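>>> Quick one: sequence plus predicted model below, questions after.
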Amino acid sequence: MEERENEGMIEAGAQQFIHEHLMTSALPSKEDFARMAALGFHTVIDLGTSRDSVSLPDEDTLVAAQGMNYLHLPVDFSAPTFEDYELLRDLLNALYPRKVWLHCAQNKRVSALMFLYNIIDRSMPISEARARLHLVWQPDETWQAFLDEALEKYVYQYI
């Protein structure tokens, strides 16, 4: 995997370097937002929901205080949708080349959606995208079914 310029600076767990303009992780600490700003991140996107066991209720304020944009796109962990993926993909494409930090509570939602993003939008081989996903977690039945349906919808019909 590529070198990360933030090595050792950001404390959030389950970090993944997607490309030079996109990093993902589990929930960052309050202190991480200042470090992200210092590293040139422009936007923080949170896919968590208010029902998550861990969250930062004032995350929008913490991020804005560092001069970054905050976007909250809650993805229901028990019911992901194609619209969740499409909205995130469109947002990431619109923000490029600005640096984005994308997170959820444990990086499970994010890593699953990045699995699709890597395949569909970055032309990454499925085996490589799957290996990156499995560095974070093995999707449960709900998420595996969603990913299988998404591959059928977005990829396999064109092969």
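Good, I have the coordinates.

>>> can we go C-alpha only for contacts and neighbour counts from here?
OK.

>>> which residues touch Tyr96?
For Tyr96, the contact set (CA atoms under 8 Å, 6 or more residues apart in numbering) comprises His21.

>>> how close does it get to Thr43?
11 Å (CA to CA, to the nearest Å).

>>> ditto for Ala65
12 Å.

>>> ok, now Val75?
To Thr43, Val75 is 18 Å away according to CA to CA.

>>> related to what we said a few turns ago, looking at Ala65 and Thr43 now, which is surrounded by more residues?
Thr43 (22 against 13; other CA atoms under 10 Å).

>>> Which residue, other than its chain neighbours, is closest to that one?
Spatially, and ignoring its direct neighbours in sequence, Thr43 is nearest to Asn69 (4.5 Å; CA to CA, 6 or more residues apart in numbering).

>>> Does the one you found touch Val44 like I think?
Yes: judged on CA atoms under 8 Å, Asn69 makes contact with Val44 at a distance of 6.2 Å.

>>> got any residues that touch both of those two?
Common neighbours of Asn69 and Val44, using CA under 8 Å, 6+ apart, are Val63.

>>> hold the first one in mind and look at this next one:
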Amino acid sequence: MQDGANDPGDPVHIACWQRLSEEVTTSGHLEPADFDALAALGVRHVVNLAMGDHPQVLPDAAERFAARGMGYSHIPVPFDAPEDVHFAAFREAVEAAPRPLHVHCIMNWRVSAMFYRWHRDVLGMDEGKARAMMKRQWEPETNDYPGAAAWARFIEAGG
């Protein structure tokens, strides 16, 4: 499988689904049926970057994942104020988590920007390839959604 290409068995019905590698998948918000879909995929750990008070966040996610034998980490990242401290927590969670790993937020925008920096700054991935993976979900520099400018600054930081 080529990095960034979905597998035939991927649950592409999950909002904003994206496969980054054989061991890492991402998405937007999760629905109740998605917990079983991730378990069937063999996911061992899930990281959530959405704010806990967002209306699309399922408040009992940790318990739902635990019931299916999956670990869960919640790193709330304010959409309009991502900071390096959030990236540090993301990096720590991603590097420590067992694989397969699934990382999600609401629209897969926080996640794609975090992985862009992780691919570029931590793994040394070519900037163009890292950017192309992020752009499958969004491009903060050209998006006029409130908060996008903060993400444009965030992705340019580091390096």
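Okay, I see it. Here the structure is a predicted model, which means the values were calculated and not measured.

>>> returning to what we had before: aligned against the second structure, show me the partner of the residue nearest to Thr43 of the first structure.
Aligning on TM-score structural alignment places Asn69 of the first structure opposite Gly71 in the second structure.

>>> and that match, how many residues sit next to it?
Neighbours of Gly71 of the second structure (other CA under 10 Å): 19.

>>> Equivalent analysis for Leu62 of the first structure, please.
18.

>>> In the helix or strand hosting it, which residues are buried?
Assigned by DSSP states H and E, Leu62 of the first structure belongs to helix 59-65. By 16 or more other CA atoms under 10 Å, the buried positions in helix 59-65 of the first structure come out as 59-60, 62-63.

>>> Give me the mean deviation of it from the second structure.
In this overlay with the second structure, the average offset of helix 59-65 of the first structure from its partner residues is 1.4 Å by mean CA distance after the TM-score superposition for the first structure.

>>> just checking, next helix/strand downstream of that helix?
strand 69-72.

>>> Could you identify the helix or strand that succeeds that next one?
Counting by DSSP H and E, what follows strand 69-72 of the first structure is helix 82-95.

>>> distance from that next one to the second structure after superposition?
Mean deviation for helix 82-95 of the first structure: 1.3 Å (mean CA distance after the TM-score superposition for the first structure).

>>> Matching Met114 of the first structure against the second structure, which residue comes up?
Match for Met114 of the first structure (TM-score structural alignment): Phe115.

>>> what about its match, which helix or strand?
helix 109-117.

>>> Check how far whichever helix or strand comes after that helix sits from its aligned residues in the first structure, on average.
Sequence-wise, the next helix or strand downstream of helix 109-117 of the second structure (DSSP H and E) is helix 127-135. Helix 127-135 of the second structure differs from its equivalent in the first structure by a mean of 1.3 Å after superposition (mean CA distance after the TM-score superposition for the first structure).

>>> by contact count, what packs against helix 127-135 of the second structure?
Other elements packing on helix 127-135 of the second structure under the criterion 3 or more CA pairs under 8 Å, 6 or more residues apart in numbering; DSSP states H and E are helix 109-117.

>>> Run the chain-centre distance for the helix it packs on.
Computed by CA atoms, centre = their mean, to the nearest Å, the chain-centroid distance of helix 109-117 of the second structure equals 7 Å.

>>> Excluding its own residues, what touches it? List them.
Residues contacting helix 109-117 of the second structure (CA under 8 Å, 6+ apart): 26-28, 49-50, 77, 79, 87, 90, 103-105, 130-131, 133-135, 137-138, 151, 155, 158-159.

>>> try it again with 7 Å
49, 87, 103-105, 130-131, 134, 137-138, 155 (CA atoms under 7 Å, 6 or more residues apart in numbering).

>>> quick one: which of those has the most company?
Ranking the contacts of helix 109-117 of the second structure using other CA under 10 Å puts Cys105 first, with 28 neighbours.

>>> How much space separates the counterpart of Ala97 of the second structure in the first structure from Pro139 of the first structure?
Using TM-score structural alignment as the criterion, Ala97 of the second structure maps onto Leu95 of the first structure. Leu95 of the first structure sits 28 Å away from Pro139 of the first structure, going by CA to CA.

>>> Over to Phe33 of the first structure?
The value you get for Phe33 of the first structure to Pro139 of the first structure, if CA to CA is used, is 28 Å.

>>> cool, and Ile45 of the first structure?
Taking CA to CA, one finds Ile45 of the first structure at 21 Å from Pro139 of the first structure.
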